[in-house]
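A.B. asks: What would the 3D arrangement of this be:
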Amino acid sequence: MKTLKIKAFGITRDILGGREVELQLNESGTVGDLRSQLSSTYPEVLQLKSLFIAVNNEYADDHVVLNDTDEIALIPPVSGG
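C.D. replies: Reported below is the predicted structural model:
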């Protein structure tokens, strides 16, 4: 298992209860696995219309394998005008 530090922004900060949380994933865990783990640990995440996950300052597809040294950020929908 590896421990990932996840940075939360906007509404995801409220859902996760802070600016940063740690989650455990198996060694071959992907962004898609992280998305599933977030949804089961924090069901409110499912209510978001979209949620982008950035890895090392770039948006990542669900197939990207995560490392415990990666900088991971949750980017919620943005609104305003």
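
A.B. asks: CA atoms for contacts and neighbours, from now on please.
C.D. replies: Fine.

A.B. asks: After the lengthiest helix in the chain, which helix or strand is next?
C.D. replies: Determined from DSSP state H, the single longest helix within the chain is helix 31-41. Elements were assigned by DSSP states H and E; along the chain past helix 31-41, the next helix or strand is strand 52-55.

A.B. asks: same for that next one, what does it pack against?
C.D. replies: Packing partners of strand 52-55 (3 or more C-alpha pairs under 8 Å, 6 or more residues apart in numbering; DSSP states H and E): strand 72-75.

A.B. asks: Contacts for the strand it packs on next, please.
C.D. replies: 4-10, 12, 51-57 (C-alpha atoms under 8 Å, 6 or more residues apart in numbering).

A.B. asks: To check against the first, give me the structure of this:
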Amino acid sequence: MNVTLKFFASVREAVGTSTEVLELPEGVATVGGIRALLISRGGAWAQALGEGRALRMACNQVMCQPGTLINEGAEVAFFPPVTGG
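C.D. replies: The predicted structure follows:
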């Protein structure tokens, strides 16, 4: 299954890209599974997306939880929490 990943703000700066098309390995079917896969890359990926980091996720432009199931062609975005003022 192919998905498009988008990274915003400090996450984008840390991983060095804003967009990536990724073919998911068998067994990765949730937004949390994608996050874990990216963390397993190590280095900047683990630092930017690590479990202890404040991070928001969206699937097809809708805020979501780690257990959200993904479909072929989904767009999954990772970004830090946004504050207003």
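
A.B. asks: which position in the second structure aligns with residue 44 of the first structure?
C.D. replies: Under the alignment (TM-score structural alignment), residue 44 of the first structure pairs with residue 47 of the second structure.

A.B. asks: Near that match, how many other residues are there?
C.D. replies: For residue 47 of the second structure, the count of nearby residues is 15 (other C-alpha atoms under 10 Å).

A.B. asks: One more: residue 4 of the second structure?
C.D. replies: Residue 4 of the second structure: 17 neighbours (other C-alpha under 10 Å).

A.B. asks: What helix or strand is it located in?
C.D. replies: Per DSSP H and E: strand 2-7 holds residue 4 of the second structure.

A.B. asks: Only the buried residues of that strand, if you could.
C.D. replies: Buried residues in strand 2-7 of the second structure, counted by 16 or more other C-alpha atoms under 10 Å: 3-7.

A.B. asks: Stretch 11-27 of the second structure now?
C.D. replies: Quick answer for stretch 11-27 of the second structure (16+ other C-alpha under 10 Å): 11-12, 14-15.
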